[in-house]
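> Need coordinates for the below:
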Amino acid sequence: MSPTEAKNKIHTLSAELKQHNYNYYVLAMPTISDFDFDKKLEELAALEKQFPEFAEPDSPTQQVGGEITKEFETVRHKWPMMSLGNTYSEQELQDFDQRVRKAIGDDFEYVCELKFDGLSMSLTYEQGKLIRAVTRGDGIQGDDVTANVKTIHTIPKKLDEGNYPDHFEIRGEVFMHRKAFDRLNNERIEQNEMPYANPRNFASGTIKLQDSREVARRPLDCFLYFLYTDKPVFKTHWDSIMAVKSWGFHVCEHTKLCKNIDEVFEFIASWNEKRFDLSYDIDGIVLKVNSYAQQQELGFTAKSPRWAIAYKYKAQQAETVLESVSYQVGRTGSVTPVANLKPVVLAGTTVKRASLHNANEILRLDLHEGDSVFVEKGGEIIPKIISVNPLKRKPDAAPIAYITHCPECGTELVRQEGEANHYCPNDEGCPPQIVGKMQHFIGRKAMNIDGLGDETIETLYQKGFLRHISDIYDLHLRSDELKQLGRFGEKSINNMMEGIEKSKQMPFEKVLFGMGIRYVGETVARKLVAYFKNIDNLMKANIEELTTVDEIGTRIAESLVDYWSSPEHVQQVEKLKAQGLQFVSNEKELVLASDKLSGKTFIISGVFEKYSRDELKDIIEQNGGKILSSISAKLNYLVAGDNMGPAKLEKANKLNIPIISDDELLTMLTTDLDR
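Okay, here's the model as predicted:
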């Protein structure tokens, strides 16, 4: 390779890997497998070694990875959070072992740990109390996510009496168990939200939410695995792990002390199969030299410790045949293509189907009828087709063409600009949408109607008893007809009627969520109800008024306006009103301390010494002001504290929005506003 070619290749690889790092750490939406990323990183490192004059100062080979988000306070790590060197090769593990022996001799042990597929976290404790939780970030500084981490039940907020240092830092991995991931991801799909690819991404996306109450609703877990103290407390890593376990920290029970590299290989081999029996995902094994003195002697490279390495398992793959593509219609009308496969055993289970997500994925794979395809199931819970084997394609195989009409009702599908999914717009006449909406309405998180289940809804729809949500509240008029079906006894009918009647007391936000409006999940429903107070105000709101509400963007606003433009939907609301359902907020009206800030809008950004952001928000609202979610020309004031994101500051200055301190805000309450 010529110097010019090397320079161009180094630049291209660096830019590509930086983007993949951003996708992985910040967006929690990786677009490349770990194996492919590591191979590209190795290629870049080799080129930089051969042509060091072209190595970029901020090369991915010198970076831990990750970026600092703008929503959280940035905290510098007392001890850098370095990344581990990794390998997929047993020979490279042997080489690592030889390097260690050459440096410290043969008298040492390894600690073997499962490599959890989650989000690295650093926890700081003082006097036994958790005072700070910080993400890895760029390895030097990370995001302060203490409020979110305190919602994780397995992380102690305060330790019991014990023999631990007054000040210490402990690090670990935040993750999500597979069952929790499946349940929550299915809810996202039902609410027409983008599903996460795997539990690691869901955990990462959750920990960076701005609303810790929402974080608390998503069950996260955390294993702790490394202790940092100002003065040495233990002589070995193993001793420290046993100690922190006795202090009350959640330590993985599968960690093992190994006397030599042969025992390490036995550990790796045993977990290559057993990992699929765990309730959480691992993607490899971590080796650490046990003695702290020997760790210090081995030292560090620019980005990794020389006394530790990660062995990563390759994702399980299998080759099988695409037999057909079918299409599923969700309750919101979203149409999802599904690959029906010749059954193949993969990662301990028989795989018959794999989601194809949308039309773009079919095009990306260049799928043809009868193709031989490679299916992968590594960190992914749902098997996915990763590529096609073109060598086995039949010459006359026709390409898979995405359908143009709904497979259930025949309506022509639509695809909105900027969206990946196709939709059936016939929400009032498409059977799976009608049934799905009613099943969603009666669900535990919506109206929670006892005595009614998904199968009952399906049966009552097929028998002609139910067509709309409002029909549920007329079932009491047809009790005799229900008895004649032979499926329902008097007791089950009575339970059903009691459950339906009781549901009329469910609060407005539950009713709104239960109506199944596209993009209106639980959190959005709560925010809309808190802002508009009743259904009439909400139905009259235009897009500009809707986007004034915190966290309500244009997409949600357009969906709401479109929904209320349908006479059938308005008619349903009127029927539900007549049946006695709650369409008015039951929250007590805020008693204003004054109206000094009436008609004024604010955004609060940064960190303040005297008040928390929530306290400033309350002050503004108690004096008639409103809080907006984003900076626009509609904003009157930006209340700025320390560490405010530069993007917000730049946008506010560009729009000539007054930037005030918390002291200036309080001054506004004691003087007449003239700005």
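
> all contacts plus neighbour counts: C-alpha atoms, from now on.
Fine.

> And the contacts of stretch 168-184?
In this structure, residues lying in contact with stretch 168-184 by C-alpha atoms under 8 Å, 6 or more residues apart in numbering are 116-126, 198-200, 202-203, 218-230, 279-281, 381.

> Could I get the full set of strands for the stretch 301-450 of the chain?
308-312, 316-329, 334-346, 349-355, 372-377, 384-388, 422-423 (DSSP state E, counting those that start in this stretch).

> Tabulate those (a markdown table), appending mean neighbour count.
Shown next, in a markdown table, are the strands of the stretch 301-450 of the chain (neighbours: other C-alpha atoms under 10 Å):
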| stretch | mean neighbour count |
| --- | --- |
| strand 308-312 | 22 |
| strand 316-329 | 18 |
| strand 334-346 | 19 |
| strand 349-355 | 17 |
| strand 372-377 | 22 |
| strand 384-388 | 19 |
| strand 422-423 | 23 |
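
> Would you do the same for the sequence below? I want to compare the two.
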Amino acid sequence: MATGIPDEARQRHGELSQELDDANYRYYVLDQPTISDADYDRLMRQILELESEHPELITPDSPTQKVGSPITTEFDTVEHLERMQSLDNAFSTDELSAWVARAEKEVGTLASFLCELKIDGLAVNLTYEQGRLVRGATRGDGRTGEDITNNIRTIEAIPTQLKGEDIPDVLEVRGEVYLPVEAFEKLNESLVDAGKAPFANPRNGAAGSLRQKDPRVTAKRPLNMIVHGFGTWTGGTQPESQSHAYEVMRSFGLPVSDRYTVVDGLEEVRHYIEHYGENRHEPAYEIDGVVVKVDQLTLQRRLGSTSRWPRWAIAWKYPPQEVNTRLLDIRVGVGRTGRVTPYGVMEPIKVAGSTVAYATLHNADEVRRKGVKIGDMVVLRKAGDVIPEIVGPVADLRDGSEREFAMPTHCPECDTELRAQKEGDVDIRCPNARNCPAQLRERLYFVAGRGAFDIEALGYVAATALTQPLEPDDPPVKNEGDLFHLDIDELKKIKSVVREQRTGLPKIDPKTGEEKVVTFFATKAGEPKKTVDKLFEELEKAKRQPLWRVLVGLSIRHVGPTAAQALAREFRSMDRIIEASEEELTAVEDVGPTIAAAVKDWFEVDWHREIVEKWRAAGVRMEDEGSEGPRPLEGVSVVITGSLESHSRDSATAAVQALGGKVSSAVSKKTGFVVFGDSPGSKYDKAVKLGVPLLDDAGFAVLLEKGPDAATEVAITSEE
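Here you go, the predicted model:
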């Protein structure tokens, strides 16, 4: 027994070892993980820290000294010609810099790095002899894997015979088999329809599909593969670098990624990491990081490996997007357009940098498709690092206490019977748009949002107070038209229940256990709070907002900022939009028949037009300045990126639109100009690649004052 180690440290090491061994077995053998990658990484870092403090704890059986997990007996076992290893991880720029420093201490300055995406799939090893595929195997414990050759042969992207010349006598190809995200969703839907448990995530779907005993099942699933390395390479063209090896393997017909790149220096590595950090959902497959490798093979050989991973490569791990948590309940919320949306109430958990307790489930069909039940342990992720989304259940952890969700038949806030707006709609809605407290509250909060009037002093609590005061008083805002006719004396009287944003549920006062009630606009002495003065100041500013923001604030279905800007740019006044025929509206770029029909339908409702007239009477702008004047930027598309010195993003957008131009969010060959400031990001890079003219602050001023021809003369081109 090791001596000099505190009992507490030894006990914790044993607990961590058991947890990690169990996690490895479930991940590599059963293909049914019950903890997330983030939790696994957290446990591994804890045991590494313990072993760093007490090296005597390191034994051959420690999870830190092993790769993968022992293989099962479901498939024949095969031994890899060269060991398959895992990768060390970096979670910060300091850790990445430390890895580079360690490598350069051994071999001197590193000239280049190869960066590639870390695909969240199943690692496999393919062996080719004289160009013919003779074996496909899982990674297993790194030395011995399972023979899945028959299943590998069903994957269309994997050639059974290499093509070209100078093919190696023996070649081991390492890569990742994955299930595209779209295919994963369709697969899960078919499993639920068949009464089977869905896969928790695409990685599980790929692993479960690849390890079917019947290859015919695997063949029906659209698996794919991307090559990310090699083992034994005997004979044929001998590569000089990792990137050279990739290009040679590509020439053999192997599926090599088109997203890898070779860069010079750590700064360019960071740019690559930042780009895919911002665009994690751009590839068709799930990624959880970036792999950085020393490109030169001679340096790789000099750096060598530890018992677990090569010293010449490291995996940068993005903040976890996926975690596991308990689904405590499924409830419904009513949105500003009456749409009734189920959402999950979960044990609060931190994901992608913030604590999440709620996640959308979209509609009843989505709940059924995902196969989730109340009480499930579920996989939660942030789609685009922003919106919490339930991916699916961890079905292996069910104990029978879980229950199905039933969609309500009546609105939870006004008790109106719910129905689809038209036949075939998957969403159901509360048709009581005029009087449903939930819809009015959500619409008023939306009116104040940055995409509409941008009223800073009107947040969710204030919107609730204005639309749902405690009885017997009526709310001061009975519809959006009342917003610009508020009275200070009326505001001082309001007492309101505080509600949770996103769900609309009343907040509970922890001291009393009852619903939390506030007098939002007045002090205890009955005097107006300072926020009231701010609110009235902001309302006056809001009256001067451009026409497109007024249109967005009306909450017309399908009319967001893009369509509203297009309508304002074309018609220039509210009256002209109201008078326009459906055909005239449809003809506007970025509008089309669906939006045009929604606009006509909205203005045909009497109380909708009353809102417009109340706003008009209060002094809200109903036409853009210069509606009869020249429009020198007519037909010109502008993209704005980075921080400008002369304008905020909103004021720059308004300036372009006031002159008839269109502001777009994406760069394409049709873009007229890209206006850039500090930290412009990937849009600047794309503009350079496509040869789109670039304007700095001074160039943007020329565009606004003198028009596109003059701006073209001062624009920065990619050649410069």
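
> May I have the TM-score of the superposed chains?
TM-score for the superposed pair, counting by TM-score structural alignment, normalised by the length of structure 1: 0.51. Supporting figures: 377 aligned residues with a C-alpha RMSD of 3.8 Å.

> still on that earlier bit, out of the strands of the stretch 301-450 of structure 1, nearest to residue 605 of structure 1?
strand 334-346 (36.8 Å; C-alpha to C-alpha).

> Point to the residue nearest the middle of structure 1.
By C-alpha atoms, centre = their mean, structure 1 has its centre lying nearest to residue 202, at 2.8 Å.

> Alignment lookup: it to structure 2.
Under the alignment by TM-score structural alignment, residue 202 of structure 1 pairs with residue 205 in structure 2.

> same deal with residue 106 of structure 1?
Under TM-score structural alignment, residue 106 of structure 1 pairs with residue 109 in structure 2.

> could you dump the strands of the stretch 301-450 of structure 1 to TSV with distance to residue 299 of structure 1?
Formatted as TSV, the strands of the stretch 301-450 of structure 1 follow (distance: least, C-alpha to C-alpha, whole Å):
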stretch	distance to residue 299 of structure 1
strand 308-312	10
strand 316-329	35
strand 334-346	41
strand 349-355	43
strand 372-377	36
strand 384-388	40
strand 422-423	54
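
> ok so, going back, now the contacts of stretch 168-184 of structure 1: which count as buried?
Taking 16 or more other C-alpha atoms under 10 Å as the criterion, what is buried in the contacts of stretch 168-184 of structure 1 is 116-126, 198-200, 202-203, 218-228, 280-281, 381.

> what range in structure 1 matches the host helix or strand of residue 601 of structure 2?
Here residue 601 of structure 2, judged by DSSP states H and E, is contained in helix 592-603. Counting by TM-score structural alignment, helix 592-603 of structure 2 lines up with no residues of structure 1.

> after that helix comes which helix or strand?
Using DSSP H and E, the next helix or strand after helix 592-603 of structure 2 towards the C-terminus is helix 606-618.

> All the helices of the stretch 201-350 of structure 2, residue numbers only.
202-210, 215-219, 242-251, 266-278, 297-303 (DSSP state H, counting those that start in this stretch).

> Can you tell me which of those helices is packed in deepest?
Comparing these by mean neighbour count (mean count of other C-alpha atoms under 10 Å), helix 202-210 ranks first with a mean of 24.

> how far is that helix from where the chain is centred?
21 Å (C-alpha atoms, centre = their mean, to the nearest Å).

> distance from that helix to structure 1 after superposition?
Here the mean offset of helix 202-210 of structure 2 against structure 1 after fitting is 0.6 Å, by mean C-alpha distance after the TM-score superposition for structure 1.

> Residues touching that helix, excluding its own?
With contact meaning C-alpha under 8 Å, 6+ apart, helix 202-210 of structure 2 is reached by 31-33, 120-122, 148, 151-152, 177-181, 184, 199, 217-218, 221, 223, 286.

> From these, which land in helices?
Among the contacts of helix 202-210 of structure 2, the members falling in helices (DSSP state H) are 151-152, 181, 184, 217-218.

> Redo the residues you listed as a markdown table? Include distance to residue 372 of structure 2.
Output for those, formatted as a markdown table (distance: C-alpha to C-alpha, whole Å):
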| residue | distance to residue 372 of structure 2 |
| --- | --- |
| 151 | 30 |
| 152 | 31 |
| 181 | 18 |
| 184 | 16 |
| 217 | 24 |
| 218 | 25 |
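
> Would you mind checking which of those is nearest to residue 609 of structure 2?
For these, the residue nearest residue 609 of structure 2 by C-alpha to C-alpha is residue 181; the value is 44.2 Å.

> For burial, what's the neighbour tally of that closest one?
Burial of residue 181 of structure 2 is recorded as 18 neighbouring residues (other C-alpha atoms under 10 Å).

> now it: how far from residue 56 of structure 2?
Look at residue 181 of structure 2 and residue 56 of structure 2: by C-alpha to C-alpha, to the nearest Å, they are 44 Å apart.
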